[in-house]
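1. Provided below for reference: sequence and predicted model.
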Amino acid sequence: MTLFAILLLAHFWTDFLIQSDQMARCKRSTKLAVKWYPLLGHALTQVPMVVGIWLIGTLLRVANWPFLETFGISLIIVVLTHWLIDVTKQNCQPILKRALRLKPNQVPLISYVLDQVLHLVVIVIVSQLLGTNWQSTTISRWLLAASVIIATLYFADYFISLFLKSLDLNVERLPDRAQLGRHIGLLERLAILLLCYTNNVASIAVVVAIKALTRFRAIEANEHHFAEYYLIGSLLSLIFGCLGGYLLKLI
């Protein structure tokens, strides 16, 4: 469990917290010569975190701590597969579009979800093959909790944004103030996550009401389908926030 928790946190940290705009643009390129080197650097950003966590665990003499060889082999596999998935992601989108008969605005969403699923599958397989102990420990629970929080805030952020763009709501034509919804959504999901974790579920209604109150005039005007945009985004944000809080309680 410890190896899985470390690799999972390293992945979320790399993909959602320290990924630069340049790396994101490289992922969207179809030219291998343009993107292979920057994306390799992106994949390698997992190394400092994994090595740092391993050193901390070693210095603290954590029980059942994985050996250095286990960390090294698993890290090499995860970094290389992370790089390979990112390099081929954009080039596989036309195949994905034809195979699933997707509309052009649906391809980025499906591609994003499959990209994350493949990364997670690799982490699970590597942890299963190389991990020697799947018992839950205090440090593994803390690492998993950090991963849940990052996923709830940032995976959900990209997912909701791509999901809205996959619908025919003319999202690009919304007023500039609508773009603030992504930042509001982060705070909203964090609040909901904490409220679910602390068993204050009834207070979620206050968060939802405050958000709706600030957007009342825009919802009433419904310019460029803003009401639908707001409703779908809010419901998805609510679902992710509650799910994150529930997973935290399980951990």
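-> Noted; the coordinates are in hand. Numbering: from 1, shown residues only.

2. all contacts plus neighbour counts: C-alpha atoms, from now on.
-> OK.

3. Pull out the buried residues from the helix or strand that contains V78.
-> Secondary structure from DSSP states H and E places V78 in helix 68-89. Buried residues in helix 68-89, counted by 16 or more other CA atoms under 10 Å: 71, 74-75, 78-79, 81-83, 85-89.

4. which helices and strands sit right next to the helix or strand encompassing G185?
-> Using DSSP H and E, G185 sits in helix 181-197. If you count contacts as 3 or more CA pairs under 8 Å, 6 or more residues apart in numbering; DSSP states H and E, helix 181-197 packs onto helix 156-165, helix 204-214, helix 226-250.

5. hmm, 6 Å instead?
-> Applying 3 or more CA pairs under 6 Å, 6 or more residues apart in numbering; DSSP states H and E, we find helix 181-197 packed against helix 226-250.

6. Sort out which residues of the helix it packs on are buried, please.
-> 226-227, 229-230, 233-234, 236-248.

7. Could you figure out how far that helix is turned away from helix 156-165?
-> Helix 226-250 runs at 150 degrees relative to helix 156-165, counting by axes from the mean of the first three to the mean of the last three CA atoms, to 10 degrees.

8. which strands and helices sit next to helix 226-250?
-> Helix 226-250 packs on helix 181-197, going by 3+ CA pairs under 6 Å, 6+ apart.

9. if you set the cut-off to 7 Å instead, what comes out?
-> helix 138-150, helix 156-165, helix 181-197, helix 216-221 (3 or more CA pairs under 7 Å, 6 or more residues apart in numbering; DSSP states H and E).

10. Against that first model, consider the following:
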Amino acid sequence: MSNLFTAIQALVLLKLIFAHILTDFFLQPTSWVKDKEEKRIKSQKLLFHIILTFLTVWLFSRNFLVALFIGITHYGFDLLKIYAKDKSVKSFILDQVLHFIILIISWLYIIKGFNQFSNLFTSILADFKTWVILVSYVFCTIPLGILIGLATKRWREDVNTSKEESLNDAGKWIGIFERILILTFIINNQYEPIGFLIAAKALLRFKESDLKRTEYVLIGTLISFTLTISIGILVKMVL
């Protein structure tokens, strides 16, 4: 945590997060989830889940108003999720982000730290190192992927004549996570894992029978690794 918050204040937030994880993932049986999806607002299991959420938060926070606030908002978010009928990853992440925002608001209310949080947020926005790292990570995802795609375009058109099928956008996301890992390793002075990552990917690709596809992927991989490592070194020099 920042120096603006004490260890005791941080502990309050950890307890709220633990209460959320406990009730939303461990104390909610699959049968309850199915019942909520089938009966929606009339589901008794949904009511049980909210009551359990309220009691658990009250137990860990010792604050009735916070427990009530979290319970009511949790009920609203669950109803939105149920009626949206969206079980995608984006929906799950959005749901958890909304819950986390409520936890942050509740935590700040308990510790009376709204001014402290405002000062922390302002200091983060004004921190040069934070922006350097943020920009480098953002650039290494989609923008760098587009650049690599343009650099390998002439080979991709040749490989696309192959009848071999692949997962939709799998290569795109593999590349994004690959570059995020490499940049993280570079920033934290962990160079050894990069070698293992290159070796593992090379071994997997050389098992393929399609030589053109193998060469195409390895070219893209080497371009991706080279550019990301260069960005990582540049970030370290700037910092």
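-> Structure received. Please read these numbers as outputs of a predicted model, since none were measured by experiment.

11. Now the TM-score, please.
-> The TM-score (TM-score structural alignment, normalised by the length of the second structure) is 0.43; 118 aligned residues with a CA RMSD of 2.8 Å.

12. if we can go back for a sec, turn the helices and strands packed on helix 226-250 of the first structure into JSON lines, including mean neighbour count.
-> Shown next, in JSON lines, are these (neighbours: other CA atoms under 10 Å):
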{"stretch": "helix 138-150", "mean neighbour count": "19"}
{"stretch": "helix 156-165", "mean neighbour count": "19"}
{"stretch": "helix 181-197", "mean neighbour count": "20"}
{"stretch": "helix 216-221", "mean neighbour count": "13"}
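
13. so which of those gets nearest C26 of the first structure?
-> Minimum separation from C26 of the first structure across these (CA to CA) falls at helix 156-165, 16.8 Å.

14. Okay, angle between the helix holding G185 of the first structure and helix 156-165 too, please.
-> Using the same axes, to 10 degrees: helix 181-197 of the first structure against helix 156-165 is 130 degrees.

15. Can you give me the distance of I73 of the first structure to A205 of the first structure?
-> In this view, I73 of the first structure and A205 of the first structure are 47 Å apart by CA to CA, to the nearest Å.

16. And the residue minimising distance to the centre of the second structure, how close does it get to L147 of the second structure?
-> Central residue of the second structure (CA atoms, centre = their mean): I93, 7.6 Å from the mean position. Look at I93 of the second structure and L147 of the second structure: by CA to CA, they are 28 Å apart.

17. go on, L204 of the second structure?
-> L204 of the second structure is 24 Å from L147 of the second structure, by CA to CA.

18. out of these two, which sits in the busier spot?
-> Taking other CA atoms under 10 Å, L204 of the second structure and L147 do not tie; L147 has more neighbours (14 against 10).

19. what about the more buried one, which helix or strand?
-> helix 142-151.

20. Just name whatever secondary elements that helix is in contact with.
-> Partner elements for helix 142-151 of the second structure (3+ CA pairs under 7 Å, 6+ apart): helix 211-238.

21. What are the boundaries of the strands in the second structure?
-> Here the second structure has no strands by DSSP state E.

22. Break down it into its helices, ranges please.
-> 7-21, 30-39, 44-61, 64-84, 89-111, 114-125, 128-139, 142-151, 153-159, 170-187, 192-206, 211-238 (DSSP state H).

23. How far off centre is the first one?
-> Centroid separation for helix 7-21 of the second structure versus its chain: 20 Å, with CA atoms, centre = their mean, to the nearest Å.

24. The helix holding V78 of the first structure - contacts with which helices or strands?
-> Using 3+ CA pairs under 7 Å, 6+ apart: helix 68-89 of the first structure touches helix 32-44, helix 107-130.

25. on contacts alone, who are the packing partners of the longest one?
-> The one in question is helix 107-130 of the first structure. helix 2-12, helix 68-89, helix 93-100, helix 156-165.

26. Save those helices as a markdown table, and put in distance to A24 of the first structure too.
-> A markdown table is the format used below for these (distance: least, CA to CA, whole Å):
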| stretch | distance to A24 of the first structure |
| --- | --- |
| helix 2-12 | 15 |
| helix 68-89 | 10 |
| helix 93-100 | 16 |
| helix 156-165 | 12 |
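
27. Quick check: which of those is nearest to V122 of the first structure?
-> helix 68-89 (6.9 Å).

28. which other residues reach that closest one?
-> Helix 68-89 of the first structure has contacts (CA atoms under 7 Å, 6 or more residues apart in numbering) with K27, K35, W36, L39, L40, A43, L44, H119, V122, I123, V126, L130.

29. Direction-wise, compare it with helix 32-44 and give the angle.
-> 150 degrees.

30. orientation of helix 68-89 of the first structure relative to helix 93-100 in degrees?
-> Using the same axes, to 10 degrees, the direction of helix 68-89 of the first structure lies 80 degrees away from that of helix 93-100.

31. I'd like to know how many residues surround K45 of the second structure.
-> Using other CA under 10 Å, K45 of the second structure has 20 neighbouring residues.

32. F60 of the second structure: neighbour count?
-> F60 of the second structure: 16 neighbours (other CA under 10 Å).
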